[in-house]
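[1] A structural model of the following input is requested.
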Amino acid sequence: MTNLLITGGAGFIGANFVHHWRTAHPADEVVVLDLLTYAGNRASIDHVAGVDLVVGDIGDTALVEQLLIERRIDTIVHFAAESHVDRSIIGPDAFIDTNIVGTHSLLKAARKAWLDSGSGQPHRFHHVSTDEVFGSLGPNDPAFSETTPYAPNSPYSASKAASDHLVRAYHHTYGLQVTTSNCSNNYGPYQFPEKLIPLFLINCLHGRQLPIYGDGMNVRDWLHVSDHCRGIELVIERGRVGEAYNIGGGEELPNLAVIDRICAAVDVAFAADPSLAGRFPDAPAARGVPTETLKTFVTDRAGHDRRYAIDETKARSELDYVPRLSFEEGLAQTLAWYLANEDWWRPLLTR
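    This is a model prediction of the structure:
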């Protein structure tokens, strides 16, 4: 039996991981540590049995150490982070505080509880990171591998790069048993509606403009959150200590293609379910107007990386990781979830 501390477990990826782990490992103890900032939502995990939510800050080293000792935690899965690039450009301080200082606080607590106490307890500190730490790719550049040099271009990615280095350093210097995963763009249920797919889905339903940065041809690799959770599980269970693993979805798409697919999916949904026109009367699709009429191009974001792509060869060969959902399947499931869970996302629109 494993005793897990999941930081940021009320956020998007963390909450999905909580759901996944409780289903796959029902005998394990799960403690979630989350500060419940704007992107943390207790409603995302309230109905999951056997999960203990502790509202607190990863920067509170004493609290983390207490949890590790009293709950006999042997595995930390660290999701807690500020993650929205636009917010990092406007206010980078929060990203430094949470992503760098907060991660260091966790590492200090883990070192003290697991190493300095002399208990010799088997343990794992798994750190969840991003492909953005590798910078930007040209159209013909090879995809990011685990050996790609770091070249972060935003305050967000720079803060995540720093946290990656701290995790690595605590392994090599102190012997902390760590692994790291770097993922591509996630999407799926419980995603806060500031990220592209939920934001644009909800804008489509309300007849609001779909603001497209620059020419819309910035390319991302899209990863359904359920595949990401399985990938993290494999790293924890089979990954080599001290190693990093890239987890991707194998779906490289320009933003404009993603937005076009969102618009088309909304049109299909309204055509198939006439009740949607009554629920969302401001949607163009409610009047039989193509949703794509909402598209509008806006000034590009500062320092906008042109292309990300993940080479997941290492995860495939060492962990047998293979993404299961195509983007088409994942997007259909995601749209269906947001249409069925209006009571979850509507209160978030005022945050």
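[2] only C-alpha atoms for contact and neighbour calcs from this point on.
    Will do.
[3] Quickly note the distance from L176 to G138.
    The gap separating L176 from G138 is 36 Å, by C-alpha to C-alpha, to the nearest Å.
[4] These two: which has the busier surroundings?
    Comparing L176 with G138 by other C-alpha atoms under 10 Å, the one with more neighbours is L176, at 23 against 12.
[5] which residues does I232 contact?
    The contact partners of I232, by C-alpha atoms under 8 Å, 6 or more residues apart in numbering, come to S181.
[6] Another sequence for comparison is provided below:
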Amino acid sequence: MPKKKVLVTGGAGFIGGNFVQYMIHKYPQYDIYNLDSLTYAGDLTKHREIETKKNYHFIKADIADREQIIPLFVQEKFDYVVHFAAESHVDRSITDPEVFIRTNVLGTQVLLDASKHIGVTKFVHVSTDEVYGELDFDPTTFFTEETPIQPNSPYSASKASSDLLVRAYHETYELPVNITRCSNNYGPYHFPEKLIPLTISRILNDQKVPVYGDGKNIRDWLHVIDHCTAIDLVMHEGINGEVYNVGGHNEQTNLEVVKTIIRALGKSDDLIEFVKDRLGHDKRYAIDPTKLEKLGWKPTYTFETGIDQTIQWYLDNKEWWEHIISGEYQSYFEKQYSI
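    Okay, the predicted model is just below:
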């Protein structure tokens, strides 16, 4: 019996990369294909330990390049597509929205066309809670799968647009799809422009940590491995056409996150530097994952256990992130935060 083929787009990124490794180890009977265009946030060094495995395959390609993608699907006849590939940093979307539309919207359409052409078993589209807009600070309110989509940034608007395309391909062409919308992820191999790895790397170098506005914006934090198990479940058990929210039940203000890391590393709050708030900065995100829990999923990490593990990972893997924060990224950081 031939092996099932799973295409993971964006498998050189943070969440996609962790998912590739998770799938390689859990499903040796599957062939896992990692497709990535290797933009600034793409990094293959994280896969050194698995790149020699017979069920791992890497393909360098741009998801928006129809002339590459369609023939690839026809040749390989993938059974599953798990679509992570996206421009994902809100700050960058404010500076340059066009690249987000090309990758996140047009790229998704190309993948949907290719999947429809060969008749995949399941297309899982990995989205974000940011498509719902923002919540107020009432701790009893949460995003559910029925919450109207009201994106507030070019990034979240591009993801909302791709969500609607995925839904339309299911409704129009009966393509078997699921959409997952996750809260903020953290964990190993997180690109160091995002809050948690940025804070860890800056503190370890005794550098100021920029915090937008007053730091009171709230996010629901989800460990990346918990996210991987959720996607695995949806891929195999999700009801076609359904949306599943993936949340960690770990709400923290940005300032609380930064202070937790400072305390864990034995440093002073003097390293905190409040900077001008981001344009259109959403107040709060919080997810109700009841629907997914009824399918059989629950997070295994608390924020306390997850952040301790993450900090230790960055301490043990300084070579990886020190290489990344040099050069072009450093220029971007200085421009973004005016430090």
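[7] Next, the TM-score between them, please.
    The TM-score (TM-score structural alignment, normalised by the length of the second structure) is 0.93; 321 aligned residues with a C-alpha RMSD of 1.1 Å.
[8] show me what contacts N218 of the first structure?
    Per C-alpha under 8 Å, 6+ apart, neighbours of N218 of the first structure: 254-255, 305-307.
[9] Actually, S184 of the first structure.
    S184 of the first structure touches 130-132, 220-223, 247-249, 308-310, counting by C-alpha under 8 Å, 6+ apart.
[10] give me the number of residues near the residue lying closest to T199 of the second structure once chain neighbours are set aside?
    Nearest in space to T199 of the second structure, with sequence neighbours left out and distances taken as C-alpha to C-alpha, 6 or more residues apart in numbering, is V209 at 5.9 Å. Look at V209 of the second structure: counted by other C-alpha under 10 Å, it has 24 neighbours.
[11] how much space is there between V209 of the second structure and I196 of the second structure?
    10 Å.
[12] Check D136 of the second structure too.
    Taking C-alpha to C-alpha, one finds D136 of the second structure at 23 Å from I196 of the second structure.
[13] Tell me the counterpart of A315 of the first structure in the second structure.
    For A315 of the first structure, the aligned position in the second structure is L292, judged by TM-score structural alignment.
[14] Mind telling me what element that match is part of?
    helix 290-295 (DSSP states H and E).
[15] buried ones in that helix?
    290, 292 (16 or more other C-alpha atoms under 10 Å).
[16] how distant is that helix from the center of its chain?
    Its chain's C-alpha centre and that of helix 290-295 of the second structure lie 20 Å apart, by C-alpha atoms, centre = their mean, to the nearest Å.
[17] okay, the next helix or strand after that helix sits on what stretch of the first structure?
    Using DSSP H and E, the helix or strand that directly follows helix 290-295 of the second structure along the chain is helix 303-316. Per TM-score structural alignment, the counterpart of helix 303-316 of the second structure in the first structure is residues 327-340.
[18] I'd say N104 of the second structure and L164 touch.
    No. Using C-alpha atoms under 8 Å, N104 of the second structure is not in contact with L164; the gap is 11.7 Å.
[19] who has more neighbours, the two?
    Of the pair N104 of the second structure and L164, N104 is the one with more neighbours under other C-alpha under 10 Å, namely 27 against 14.
[20] who's in contact with that one?
    By C-alpha under 8 Å, 6+ apart, N104 of the second structure lies in contact with 85-87, 158-159, 162.
[21] Tell me the helices and strands packed up against the helix holding L292 of the second structure.
    In this structure, helix 290-295 of the second structure packs against helix 224-237, strand 243-246, with contacts taken as 3 or more C-alpha pairs under 8 Å, 6 or more residues apart in numbering; DSSP states H and E.
[22] how does it look with 7 Å?
    If contacts are counted by 3 or more C-alpha pairs under 7 Å, 6 or more residues apart in numbering; DSSP states H and E, helix 290-295 of the second structure sits against strand 243-246.
[23] Name the nearest residue to the counterpart of P142 of the first structure in the second structure, ignoring sequence neighbours.
    In the second structure, P142 of the first structure lines up with T141, judged by TM-score structural alignment. Nearest non-adjacent residue to T141 of the second structure, counting by C-alpha to C-alpha, 6+ apart: L135, 7.3 Å away.
[24] Over to D220 of the second structure?
    Using C-alpha to C-alpha, 6+ apart, the closest residue to D220 of the second structure is E251 (4.2 Å).
[25] Do I have it right that the one you found meets L222?
    No. Counting by C-alpha atoms under 7 Å, E251 of the second structure sits too far from L222 to count as a contact (9.4 Å).
[26] In terms of neighbours, single out the busier of these two.
    Using other C-alpha under 10 Å, the more surrounded residue of E251 of the second structure and L222 is L222, with 26 against 22.
[27] And the strands in the second structure?
    Applying DSSP state E to the second structure gives strands spanning 4-9, 30-36, 56-60, 80-83, 122-128, 177-182, 184-186, 209-212, 218-223, 243-246, 251-253, 272-275.
[28] Just tell me which of those strands ends up closest to P151 of the second structure.
    Closest to P151 of the second structure of the strands of the second structure, according to C-alpha to C-alpha: strand 122-128, at 10.4 Å.
[29] That closest one to helix 224-237, inter-axis angle?
    150 degrees (axes from the mean of the first three to the mean of the last three C-alpha atoms, to 10 degrees).
[30] can you tell me what part of the first structure strand 122-128 of the second structure aligns to?
    Mapped onto the first structure using TM-score structural alignment, strand 122-128 of the second structure covers residues 124-130.
[31] if we can go back for a sec, who's in contact with the helix holding L292 of the second structure?
    244-245 (C-alpha atoms under 7 Å, 6 or more residues apart in numbering).
[32] Now for R284 of the second structure, how many residues are close by?
    For R284 of the second structure, the neighbour count with other C-alpha under 10 Å is 22.
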